[in-house]
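Chemist: Okay, predicted coordinates and the sequence, questions at the end:
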Amino acid sequence: MDPIDAGRLREDLERLVRIPSIAFEGHPRAPLDEAAALVRELLPGSRFVDVPGEAPSVYAEYGSGEPTVLLYAHYDVQPAPPEGWKSDPFEPTLREGRLYGRGAADDKSGVVAHLGALRAHGFDPPVRVKVLIEGSEENGRQRILEVVEREPDLMRADVLVIADGGNWKLGEPTLCTTLRGHGKLTVTLRTLKNALHSGMFGGAAPDALLALTRLLATLHDADGAVAVDGLFEGEWAGADLPEADFRRQAGVLDGVQLIGPGSVGDRLWARHAISVLGLDAPAVEGAGNIVIPAARAKVAVRVPPGADPRASMAAVEAHLRARAPWGAHVEIEVEPASSPLALRADAAAARALEAAYGKPVAVMGNGGSIPLVAHLAEVYPDAAIVLWGAQDSDAAQIHAANESVSLEELEKSALTEALLLKQLAP
């Protein structure tokens, strides 16, 4: 096995970051095709895989024998509004060992880590390796699942390596063993036929926005714990995330308390979380003196392993319907939750991580959800699934301004994968 070429990792990542490959409505298709072409250029002998209505995925195979390992990542990125960025989000910029740019961490670092691992083996690994680089992960449409249904053998493998995550802390090797499911509800309250002058009708006419805020407040108790009856809540048995590290990583302001009971691990990885993602109501700027007739909100529900996602969403819907104040008319649209996932800690992956970093591996969960992973677990129930990557929780800022990746972390991520392929060989 050859050493990891750190210079080539950076060069490839910079080329990818320069392409604004945003797979959302309202953004041009051409950059996605450009990014797909570059990924295909970087993966010798690769081909495009058609994904209905989306930019293509890129697929390649290398090596032979057993076991079969699938390496997955995605080249599409979140939009990058310029507000808050210290440099152009699509002009990779190096500052203090970190490369800044949209997608530098999520998930072009995953693409590059796979490339580095394969190059270390001269694209002739000691096991059979499949590579699938997706082009439409971020937009949530999940049409890659149609490919899985259409060609179930395409991604079939003994070990599925998903490079779309990272360590709990910079330089601290981490294996992720759980993912929460994720569902959404759009709640609309109506109280009046039309808007009214607040001077003439305020004080007796029921304001829909006020009703909605009162309803949303019932989802949590005074300490911030979820207050919906009938939800399964577990306890986290793996390594816990120290509260001081969590406060720093989350940017919690001085004097502001964390919400909910239990350890940080319990709250992030073993229990339900409910958030309000957005409100439709008049903006503060230019707001008129009116009693508002209708208001709506989008509510997100994170479902922990061990819980039935359908039962969880039904419980939250029933809670909201039963508590609308003042007889307000309630409309609820439910986006079903993806399934939560519990994975066994893969011994070979843990050994590779420990060898690459030179320290023990922490076993932790992931509070987010990756629907593809849950679906792959259903389609390939005997496969080991490994979730890792270079997206550290300290400073990666994925989906936010000033997204970045540590080049040292990226190099170790590639080394970890190269070692895993070597260790899996008979």
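Modeler: Cool, got the structure. Residues are numbered from 1 along each chain as shown.

Chemist: Every contact and neighbour count from this point should use C-alpha atoms.
Modeler: OK.

Chemist: Next one: residue 12 from residue 121, what distance?
Modeler: 17 Å (CA to CA, to the nearest Å).

Chemist: give me every residue that touches residue 391.
Modeler: Going by CA atoms under 8 Å, 6 or more residues apart in numbering, residue 391 touches 105, 106, 109, 164, 165, 166, 167, 398, 405.

Chemist: swap the cut-off to 7 Å and go again
Modeler: Going by CA atoms under 7 Å, 6 or more residues apart in numbering, residue 391 touches 105, 106, 165, 166, 167, 405.

Chemist: does residue 345 really touch residue 178, like I thought?
Modeler: No. Contact criterion CA atoms under 7 Å: residue 345 and residue 178 do not qualify, at 9.7 Å.

Chemist: With neighbour numbers in mind, choose between these two.
Modeler: Neighbour count, other CA atoms under 10 Å: between residue 345 and residue 178, residue 178 has more, with 24 against 18.

Chemist: Look at that one and tell me its secondary structure.
Modeler: strand (DSSP: H, G, I helix; E, B strand; the rest coil).

Chemist: Kindly report the same for residue 162.
Modeler: Assigned by three-state DSSP, the conformation of residue 162 is strand.

Chemist: okay, now it: neighbour count?
Modeler: Counted with other CA under 10 Å, the burial measure for residue 162 works out to 22 neighbours.

Chemist: can you pull the contacts of it?
Modeler: Residue 162 is in contact with 71, 72, 73, 386, 387, 388, counting by CA under 7 Å, 6+ apart.

Chemist: any chance of those residues in JSON lines, plus neighbour count, distance to residue 190 and secondary structure?
Modeler: Conversion of those to JSON lines gives the following (neighbours: other CA atoms under 10 Å; distance: CA to CA, whole Å; DSSP: H, G, I helix; E, B strand; the rest coil):
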{"residue": "71", "neighbour count": "26", "distance to residue 190": "49", "secondary structure": "strand"}
{"residue": "72", "neighbour count": "21", "distance to residue 190": "45", "secondary structure": "strand"}
{"residue": "73", "neighbour count": "27", "distance to residue 190": "43", "secondary structure": "strand"}
{"residue": "386", "neighbour count": "23", "distance to residue 190": "46", "secondary structure": "strand"}
{"residue": "387", "neighbour count": "25", "distance to residue 190": "44", "secondary structure": "strand"}
{"residue": "388", "neighbour count": "25", "distance to residue 190": "45", "secondary structure": "strand"}
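
Chemist: ok, structure two:
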Amino acid sequence: MSDAELRAAVERELPGVRADLERLVRIPGIAFEGFDHSHVERSAEAVAELLRGCSLEVTIVAAGGQPAVIGRRAAPPGAPTVLLYAHHDVQPVGDLSQWESDPFEPVERDGRLYGRGAADDKAGIMAHVAALRAFGDALPVGVVLFVEGEEEYGSESLERLLAEHRDELAADVIVIADSANWDVGVPALTTSLRGIVNCFVEVRTLDQAVHSGLFGGAVPDALTALSRLLATLHDDAGDVAVAGLTSGDEATVDYPSDRFRAEAGLLDGVRLIGTGRITDRIWTRPSVAVVGIDAPATGAAPNALVPAAKAKLNVRLAPGDDPKRAYDALRTHLEAHAPWGARVEVTLEQDGDSCVIDASGPMFEAARSAFRTAWDGTDPVDIGLGGSIPFIADFQRLFPEAAILITGVEDPYAQAHGPNESLHLAEFARVCLAEALLLSRVAARPVG
């Protein structure tokens, strides 16, 4: 099919694609503990039905975790096979009072579709489906769709799934639709992602709470000790001060400060932390954030010295850094900086590999050509991403010869993981066209 024919075919399919996306958004498929996992199973069944509608052979699989969906359609003679990845599970919604509408009832406002999973990552699923529907019976490549069911919960069983179904998933090109574009109107290929370490640090100073008047001033309370310990993680400029955490190569593009502040929702008067270019701070250097603290709630706190306090740390690692070594460095720092002899215990919750992609070769040029056409002549930007997709390292290890293209439907205003998550509908249409064009261009290029 010509580019013009594909454009017309995608436009024809978009109303149905949007309707099916809204049906997926209505399913609260959350893989976290404590949630009703029957919704994740229902989500997998809905995805399977969509893939069967594209004439794929479909199976629902699991390896001790939540269900994933595999759909296959054989390649025409001599044509390459493309693996299309997305995930159907979603993040919890958090504080419902922060949502302007029901997170599981999609609604359009100002050209954006609001709802949990509307961008991350049910739109990724539907971009794949849109491309397949546009081609119909004339699909020029083989495809394998792999739609995971627990990505937001850490992909704990993914490595086992990939190993068990390696032959079914083998492909010449892998398209992972779980990233973002540089801006509304500017497409991107993601070429690096940071690694991750999540851990808990607990500080103890007493065997029980004691009267703050009788003992305060001589006995350290654990919450103050924890606060002082957490303050050692950064220097005065806000750069990470943990010896042993590495930095990667400098980024090749910059991020205008005013745009970055607006997209982050930074309050007036609040300064950015760290030094150097913003893209280096968020793409190629480590970061440490305190994402939770266990301590008495203020409304019920007695006038007593707190005996123990606990924090959860989220550490993002520079591309290329090793998460096991980084965790050891963090634990060493925390134990060495224990204030006033407080007892410090550090425990690992989760870690994940970083990712670096060599975005050269014919398949990457095919992607750039497809993006340029879909965005009406706008060149795509090679970007890093401060977030983490650790399973990409599994794909790299199991399929070393495959070109891995990290794409996505999100834009800087999508609010993925936050309240009022949304999808820019005009950008989504471009993403769908770009994927159809990509499959067409991949079919025309030599494999290897």
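Modeler: Looks like it came in fine. Keep in mind that this is a model prediction, so the values were computed, not measured.

Chemist: Tell me which two in the contacts of residue 162 of structure 1 are the farthest apart.
Modeler: 73 and 386 (12.2 Å; CA to CA).

Chemist: What's the separation between residue 23 of structure 2 and residue 371 of structure 2?
Modeler: Distance check for residue 23 of structure 2 against residue 371 of structure 2: by CA to CA, it reads 27 Å.

Chemist: neighbour-wise, which of these two wins?
Modeler: Remark: of residue 23 of structure 2 and residue 371, residue 371 carries more neighbours, 26 against 15, as counted by other CA under 10 Å.

Chemist: So the corresponding residue of structure 1 for that one: helix, strand or coil?
Modeler: When the structures are aligned by TM-score structural alignment, the residue of structure 1 matched to residue 371 of structure 2 is residue 353. Here residue 353 of structure 1 takes the helix state, with states given by three-state DSSP.

Chemist: residues contacting residue 353 of structure 1?
Modeler: Counting by CA under 7 Å, 6+ apart, the residues that residue 353 of structure 1 touches are 173, 361, 416.

Chemist: Just give me the match in structure 2 for the second one.
Modeler: Residue 361 of structure 1 maps onto residue 380 of structure 2 when the alignment is built from TM-score structural alignment.

Chemist: One more: residue 162 of structure 1?
Modeler: In structure 2, residue 162 of structure 1 lines up with residue 176, judged by TM-score structural alignment.

Chemist: same thing with residue 254 of structure 1?
Modeler: Under TM-score structural alignment, residue 254 of structure 1 pairs with residue 268 in structure 2.

Chemist: now the strands for the stretch 201-350 of structure 1?
Modeler: In chain order, the stretch 201-350 of structure 1 shows strands spanning 273-280, 290-291, 294-303, 329-335, 341-342, with DSSP state E, counting those that start in this stretch as the criterion.

Chemist: With mean neighbour count and distance to residue 411 of structure 1 added, can I get these in a markdown table?
Modeler: Listed next are those as a markdown table, based on neighbours: other CA atoms under 10 Å; distance: least, CA to CA, whole Å:
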| stretch | mean neighbour count | distance to residue 411 of structure 1 |
| --- | --- | --- |
| strand 273-280 | 16 | 34 |
| strand 290-291 | 21 | 58 |
| strand 294-303 | 23 | 32 |
| strand 329-335 | 15 | 39 |
| strand 341-342 | 22 | 28 |
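
Chemist: Just put the ones you listed in JSON lines and tack on distance to residue 375 of structure 1.
Modeler: Rendered in JSON lines, the data for the strands of the stretch 201-350 of structure 1 read as follows (distance: least, CA to CA, whole Å):
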{"stretch": "strand 273-280", "distance to residue 375 of structure 1": "22"}
{"stretch": "strand 290-291", "distance to residue 375 of structure 1": "46"}
{"stretch": "strand 294-303", "distance to residue 375 of structure 1": "16"}
{"stretch": "strand 329-335", "distance to residue 375 of structure 1": "17"}
{"stretch": "strand 341-342", "distance to residue 375 of structure 1": "10"}
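
Chemist: Out of those strands, flag the one nearest residue 201 of structure 1.
Modeler: strand 290-291 (7.4 Å).

Chemist: on average, how far is the closest one from the matching bit in structure 2?
Modeler: Between strand 290-291 of structure 1 and the corresponding residues of structure 2, superposition yields a mean separation of 0.5 Å, by mean CA distance after the TM-score superposition for structure 1.

Chemist: Tell me the counterpart residues of that strand in structure 2, please.
Modeler: Following TM-score structural alignment, the aligned partner range for strand 290-291 of structure 1 in structure 2 is 304-305.

Chemist: which residues touch that stretch?
Modeler: With CA under 7 Å, 6+ apart as the test, stretch 304-305 of structure 2 has contacts from 209, 210, 211, 212, 221.

Chemist: of those residues, closest to residue 230 of structure 2?
Modeler: Checking the contacts of stretch 304-305 of structure 2 against residue 230 of structure 2 by CA to CA gives residue 221 as the nearest, at 14.5 Å.

Chemist: burial measure for that closest one, as a count.
Modeler: The criterion is other CA under 10 Å. On that basis, residue 221 of structure 2 has 25 neighbouring residues.

Chemist: what's the counterpart of it in structure 1?
Modeler: Correspondence of residue 221 of structure 2 to structure 1, assessed by TM-score structural alignment: residue 207.

Chemist: roughly how far apart are its match and residue 327 of structure 1?
Modeler: Applying CA to CA, the value for residue 207 of structure 1 to residue 327 of structure 1 is 12 Å.

Chemist: What residues of stretch 282-294 of structure 1 count as buried?
Modeler: Judged by neighbour count using 16 or more other CA atoms under 10 Å, the buried positions of stretch 282-294 of structure 1 are 290, 291, 292, 293, 294.
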